[in-house]
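Visitor: no sequence on hand, only this structure:
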């Protein structure tokens, strides 16, 4: 099962923390339009074989919940229920979110674990490529937070240090396993970490993008097979390079969630490959149930 944990914006969704380069100066959002943008992405995921689990926000104060990359990380295990590794968020207005994701995870049959140390912003600082797990720190996640989380990941772990404007690793690196390539922005990756990526994966597999291009979300599209669900602001030159490799870039209008809120399609999901028999999905959290509430606003 290609599993995507998501959370739709509420009817009163607004910008609160303004902790990234887009949201700091953005005008206020249109919550109704943001909900429609979210639903288009969620349906696009399911149309391509993914399974969305949608947790509506229990409070209008939890305005960060739609950016579910920070909700936690599902980690499959052989012969045991998958783990759900809770985040330890930097921003105070987001720290209560995990109190709602943890019960959902338990209702799905997952074993909930708290790393217990430092700041760790979960799936936003996790990527997988060529059998390895990449864990990122230096934006918001701290090194001690990374190390506390790392012990729960089986197999090979590659540690990568990033810097602003890549406040998460998912802005610095985008694996594209369907075409055996990875978009990388060396300008926001520490030199020793970038050298580690070249050595482990081979320079010919790393496609370099610039800091200006990641500010336009070049690395924040969501790959589902050979389709990249990407915001319409992704530069045309990046689109052309990806399409030359055999990817199909599917353009999504994300004026509220991305251009104002500062989070792209990849930021709106926490994704994991799990054995379908290892999880159960309560009907009220399936996309069909949550979509009815959003469509009622149309």
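Guide: Noted; the coordinates are in hand. In this text, all values refer to a predicted model and were calculated from it rather than measured experimentally.
Visitor: please count neighbours and contacts with C-alpha atoms only from this point.
Guide: Will do.
Visitor: ok, longest helix in the chain?
Guide: Assignment by DSSP state H gives helix 31-47 as the longest helix of the chain.
Visitor: in terms of secondary structure, what does it contact?
Guide: Where contact means 3 or more C-alpha pairs under 8 Å, 6 or more residues apart in numbering; DSSP states H and E, helix 31-47 is packed against strand 51-54, helix 287-295.
Visitor: next, the one to line up against it:
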């Protein structure tokens, strides 16, 4: 659980660092994105107004805000590095997981060495990421950006459609799905906070989806829901998807349905599935889970 919580904390810190960096170009979308996000803290009861004023360094987003965000954007990577060290420490204490999700019975015989197995797996993932990253850096640098951000920040001119960067769009869709400002803020931060308690929400004794066919289906539905929230966050809230009479089914309606499923996946589906789903039989060891059936028979003989 500590290993997982530290991993989610790294994820949260990276999101904050990315947001601070997005403000630094000081374009139209950077300025108004910072205005929208920092205004959310004003909805917090009692301390909201003071917290928002402290973030701004004044009574609106301005030069003091930019200076503070620049400092935080520089300092947060050091904080992330410190949490990564704790994450590695927790990994060595508990031992790394395995694709089969089988509890290790004999640490001397039934563990998967970190090298070369984990290093090769992580190295392969890093190469794939760097290929995608290089594509955007060298061939499509504006592919994920907003054209409005090439305009210098102007407090007197509001863009027609204010959106955060693509990695924050699902949470932005959850925020807009709630008509009440405080309720939207609670659900938006709750969508991240619920990840911290995920180890306690999953009631299944089987740790791998390989042996849980029903859960595997709901997992892919959850992936589609997250992608759908990202799409909704990038669209105007009044965009009509299905016309019905004078009105219709719009982006906000879709965002609300997807938001309900997002939280239901953690609060309802995970606990219930762990109790009612009948998983496939688990192999006796990690080796048995990766060897083909014929190879297992030969090894047994």
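Guide: Received, thanks. These numbers were taken from a predicted model, which means no experiment stands behind them.
Visitor: TM-score for the pair, please.
Guide: After superposition, the two chains reach a TM-score (TM-score structural alignment, normalised by the length of structure 1) of 0.22; 114 aligned residues with a C-alpha RMSD of 6.7 Å.
Visitor: hang on, the earlier thing: tell me the most buried of the helices and strands packed on helix 31-47 of structure 1?
Guide: strand 51-54 (a mean of 24; mean count of other C-alpha atoms under 10 Å).
Visitor: just to revisit the earlier point, the helices and strands packed on helix 31-47 of structure 1: which one's closest to residue 194 of structure 1?
Guide: Comparison of these against residue 194 of structure 1 by C-alpha to C-alpha identifies strand 51-54 as nearest, at 33.0 Å.
Visitor: so after that closest one, what's the next helix or strand?
Guide: Per DSSP states H and E, strand 51-54 of structure 1 leads on to strand 73-77 as the next helix or strand towards the C-terminus.
Visitor: pull out the buried positions in that next one.
Guide: Neighbour-count burial for strand 73-77 of structure 1 flags 73, 74, 75, 76 (criterion: 16 or more other C-alpha atoms under 10 Å).
Visitor: then residue 242 of structure 2 would be within a strand, right?
Guide: Yes. The assignment for residue 242 of structure 2, made by DSSP: H, G, I helix; E, B strand; the rest coil, places it in a strand.
Visitor: residue contacts, the residue lying closest to it once chain neighbours are set aside?
Guide: Of all residues not flanking residue 242 of structure 2 in the chain, residue 249 sits nearest, at 5.0 Å (C-alpha to C-alpha, 6 or more residues apart in numbering). Contacts for residue 249 of structure 2 (C-alpha atoms under 8 Å, 6 or more residues apart in numbering) come out as 240, 241, 242, 243.
Visitor: tell me, how many residues neighbour the last one?
Guide: Looking back up the chat, that one is residue 243 of structure 2. Residue 243 of structure 2: 10 surrounding residues under other C-alpha atoms under 10 Å.
Visitor: how far away is the closest residue in space to it that isn't next to it in sequence from residue 170 of structure 2?
Guide: Leaving aside its chain neighbours, residue 243 of structure 2 sits nearest to residue 249 (6.5 Å; criterion: C-alpha to C-alpha, 6+ apart). In this view, residue 249 of structure 2 and residue 170 of structure 2 are 19 Å apart by C-alpha to C-alpha, to the nearest Å.
Visitor: and if you look at residue 229 of structure 2?
Guide: 5 Å.
Visitor: got it, and residue 200 of structure 2?
Guide: To residue 170 of structure 2, residue 200 of structure 2 is 24 Å away according to C-alpha to C-alpha.
Visitor: comparing the two, which residue is more hemmed in?
Guide: Neighbours per residue (other C-alpha under 10 Å) separate residue 200 of structure 2 from residue 170, with residue 170 holding more: 25 against 11.
Visitor: from residue 33 of structure 2, how far off is that one?
Guide: Distance of residue 170 of structure 2 to residue 33 of structure 2, computed by C-alpha to C-alpha: 15 Å.
Visitor: go on, residue 189 of structure 2?
Guide: For residue 189 of structure 2, the distance to residue 33 of structure 2 - C-alpha to C-alpha - is 17 Å.
Visitor: so for the helix or strand hosting residue 127 of structure 2, what gets flagged as buried?
Guide: For residue 127 of structure 2, the host element (DSSP H and E) is helix 119-138. For helix 119-138 of structure 2, the neighbour count (16+ other C-alpha under 10 Å) marks no residue as buried.
Visitor: now swap in stretch 247-255 of structure 2 and tell me
Guide: 250, 251, 252, 253, 254, 255.
Visitor: hang on, the residue nearest to residue 242 of structure 2 in a strand?
Guide: Yes. According to three-state DSSP, residue 249 of structure 2 belongs to a strand.
Visitor: touching, residue 87 of structure 2 and residue 6? I think so.
Guide: Yes. When contacts are counted by C-alpha atoms under 8 Å, residue 87 of structure 2 is listed as touching residue 6 (5.8 Å).
Visitor: helices and strands around whatever helix or strand residue 145 of structure 1 lives in, which ones?
Guide: Assigned by DSSP H and E, residue 145 of structure 1 belongs to helix 143-150. The helices and strands touching helix 143-150 of structure 1, judged by 3+ C-alpha pairs under 8 Å, 6+ apart, are strand 132-137.
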